[in-house]
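# Could you look at this predicted model? Sequence included:
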Amino acid sequence: MQKKILIVEDEDILREIAKDYLLNEGYEVLEAVNGNEALAIFEKHEVHLIILDIMLPEFDGWSVCRRIRKSSNVPIIMLTAREDEDDTLLGFQLGADDYITKPYSPPILLARVKRLIESRYAQAGHVPNEDNLINNGIHVHLPSRTLTVDGENINLTYTEFEILTYLMQNPGIIITREQLIIKIWGYEFAGDDRTVNSHIRNLRNKLGDKANCIVTVIRAGYKFEGKA
């Protein structure tokens, strides 16, 4: 199925450039020039990924991201003209999956889009013992990318799901922040350890009583310590 990308950008030139690159790769593109329009389009269409500018008229990108995350885990790439690390961390805290600072290279944006699309919507295999990760009441179902904790459904963003899956697939093994960055975002990612810390904090909050399964190893990284 052709994937739909929603570009939310009020600068016409930037929006058109991104649109052209995405169309050339075979994606269907929807466009919005402000936050209210973006939310209206999102409600009417099945959107597979959102490219979301922060500085928007009427309803800013932070507000759009916060509103969408109440009902959907669709991958979100946020765009900003500022190089403020606090902006980056706020975006991740609100549930963004990736973050690109303007001016950016369109091929880099396209690469980020393809990575998220392919990872999020790839068809998983159906070997029963490879479909599920179950440990200490935490149940990850890989084909549907869903999580339950003691039977309760928990909504994770794309990035939170990837981090939890990576840790659970390597129980008891220390995973460094660098390993997480390379695994989740790729070698070209320009973020730092604080980005990883922010996602881990969000993930622990969602795990509730099971948060202590993700252990911080000082000056080393993280590891998953559950029960067999």
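Arrived safely, thanks for sending.
# For the rest of this, base every contact and every neighbour count on C-alpha atoms.
Will do.
# could you check the distance from residue 145 over to residue 228?
Remark: distance between residue 145 and residue 228 (C-alpha to C-alpha, to the nearest Å) = 21 Å.
# actually residue 86, sorry about that
If you go by C-alpha to C-alpha, the gap between residue 86 and residue 228 works out to 39 Å.
# Please identify which of these two sits among more neighbours.
residue 86 (11 against 7; other C-alpha atoms under 10 Å).
# Which neighbouring elements make contact with whichever strand or helix holds the more buried one?
In this structure, residue 86 sits in helix 85-93 according to DSSP states H and E. Judged by 3 or more C-alpha pairs under 8 Å, 6 or more residues apart in numbering; DSSP states H and E, the packing partners of helix 85-93 are strand 98-101, helix 193-207.
# which residues does the residue nearest the centre of the chain contact?
Residue closest to the average C-alpha location in the chain (C-alpha atoms, centre = their mean): residue 97, at 2.5 Å. Neighbouring residues of residue 97 by C-alpha atoms under 8 Å, 6 or more residues apart in numbering: 75, 76, 77, 78, 157, 158, 159.
# helix/strand/coil for residue 223?
Here residue 223 is recorded as strand under DSSP: H, G, I helix; E, B strand; the rest coil.
# Can you lay out the contacts of residue 97 as JSON lines showing neighbour count?
Below are those laid out as JSON lines (neighbours: other C-alpha atoms under 10 Å):
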{"residue": "75", "neighbour count": "24"}
{"residue": "76", "neighbour count": "28"}
{"residue": "77", "neighbour count": "24"}
{"residue": "78", "neighbour count": "23"}
{"residue": "157", "neighbour count": "22"}
{"residue": "158", "neighbour count": "21"}
{"residue": "159", "neighbour count": "25"}
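# next up, a second structure to put side by side with the first:
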Amino acid sequence: MRETILLVDDEKMISEVLEAYLKKDGYQVFIADNGIDALKKADTVQPDLIVLDLMLPDISGEEVCRLIRKDSEVPILMLTAKSGEAERINGIVIGADDYVTKPFSPREVVVRIQAIFRRVKKSSKTSGMELSFNKQGLVINLFKREIEIGGQIINVTPIEYRLLSNLAQHPGRVYSRMDLLEKIQEDGFSYEGYERSIDTHIKNLRKKIEADARDPKYILTVFGMGYKFGGSPDVKNASI
């Protein structure tokens, strides 16, 4: 079955060129030229990937991304004319999987999409695999990339998910900030943050998964070294 791509851009020429390249590569393509239409088609088409321009005529691409991320983990490749580091990092933080800065080569977009699908297919090998801790107080589904706390799925950013899943797969192992930064960037994931930015993501993640962020049970600080996972693995965790 061909992968389905939703292409969201209000510039007709860009949409037509990218559509031609993507169809030539065998993808099925749907097009939206504004944010509202993009949200509707994302819901009805259920695409395998979304190419999303940040500059849309009605609502911003950032807002479209945030709304989609409330209900879906579909990969999102952002197109942006903003070349500043802050804008690029913000795109990743709110839920994008990668970005391409305008002007760009249509072939580069296709290559980025191929790389994202390779990562998705690699993840699918762990279909059905779950890690659970503290008598299922915390459950991580490695295939769906979902995190449950007390039986409730919580919303996390792609970076937060990568941080938690990597820590949880090796309980007790101490990771330096640089170790975690490198883990985030594995498999071609674009992130240009600094070591200390890890602290901010950890702080935000603790607020979501810990009963008391000031007295964490899952993500523990190892002073002078970094972080480690402190949850107690349940017996069914076959991968640990």
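On my side now, so go ahead. As the structure is a prediction and not an experimental result, all values here were calculated from the model.
# what's the TM-score here?
For these two chains in superposition, a TM-score of 0.79 is obtained (TM-score structural alignment, normalised by the length of structure 1); 225 aligned residues with a C-alpha RMSD of 3.1 Å.
# returning to what we had before: need the winner for burial among the helices and strands packed on helix 85-93 of structure 1.
Of the helices and strands packed on helix 85-93 of structure 1, the one with the most neighbours on average (mean count of other C-alpha atoms under 10 Å) is strand 98-101, at a mean of 22.
# Downstream of it, the next helix or strand is which one?
helix 106-121.
# and the gap between residue 43 of structure 2 and residue 36 of structure 2?
11 Å.
# Need the residues touching each of those two.
By C-alpha under 8 Å, 6+ apart, no residue touches both residue 43 of structure 2 and residue 36.
# So between these two, which is more surrounded?
residue 36 (16 against 13).
# Next, the mean deviation of the helix or strand containing the more buried one compared to structure 1.
Per DSSP H and E: residue 36 of structure 2 is located in helix 35-45. Superposed on structure 1, helix 35-45 of structure 2 shows a mean distance of 1.5 Å to its aligned residues (mean C-alpha distance after the TM-score superposition for structure 1).
# show me where structure 2 has strands.
4-8, 28-32, 49-53, 76-80, 98-101, 130-133, 138-141, 146-149, 152-154, 219-222, 226-229 (DSSP state E).
# Residue 169 of structure 2 is nearest to which of those strands?
Nearest to residue 169 of structure 2 among those is strand 130-133; the distance by C-alpha to C-alpha comes to 7.8 Å.
# Please tell me which residues of structure 1 the closest one aligns onto.
Following TM-score structural alignment, the partner segment of strand 130-133 of structure 2 in structure 1 covers residues 132-135.
# how about that stretch: buried residues?
Buried positions in stretch 132-135 of structure 1, judged by neighbour count with 16 or more other C-alpha atoms under 10 Å: 132, 134, 135.
# quick check, nearest of those to residue 212 of structure 1?
Closest to residue 212 of structure 1, out of all of those and judged by C-alpha to C-alpha, is residue 135, at 12.6 Å.
# wait, isn't the closest one in contact with residue 225?
No: using C-alpha atoms under 8 Å, residue 135 of structure 1 is not in contact with residue 225, being 9.1 Å away.
# contacting residues around stretch 171-185 of structure 1?
98, 159, 162-163, 167, 187, 189, 193, 196, 217, 220-226.
# Also stretch 48-68 of structure 1?
3-10, 33-36, 38-39, 74-80, 91, 94-96, 113, 117.
# Just the buried residues from the residues you listed, in ChimeraX please.
A single ChimeraX command selects the buried members of these (16+ other C-alpha under 10 Å):
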select :4,5,6,7,8,9,10,33,34,35,36,38,39,74,75,76,77,78,79,80,91,94,95,96,113,117
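# which position in structure 2 aligns with residue 224 of structure 1?
By TM-score structural alignment, residue 224 of structure 1 lines up with residue 229.
# residues contacting that match?
Contacts of residue 229 of structure 2 by C-alpha under 8 Å, 6+ apart are 167, 168, 170, 171, 172, 173, 174, 218, 219, 220.
# ok, of those residues, which one's closest to residue 14 of structure 2?
For these, the nearest to residue 14 of structure 2 is residue 167 (40.4 Å; C-alpha to C-alpha).
# If you drop the residues flanking it in sequence, what lies closest to the closest one?
Excluding the flanking residues, the one nearest residue 167 of structure 2 by C-alpha to C-alpha, 6 or more residues apart in numbering is residue 229, at 5.4 Å.
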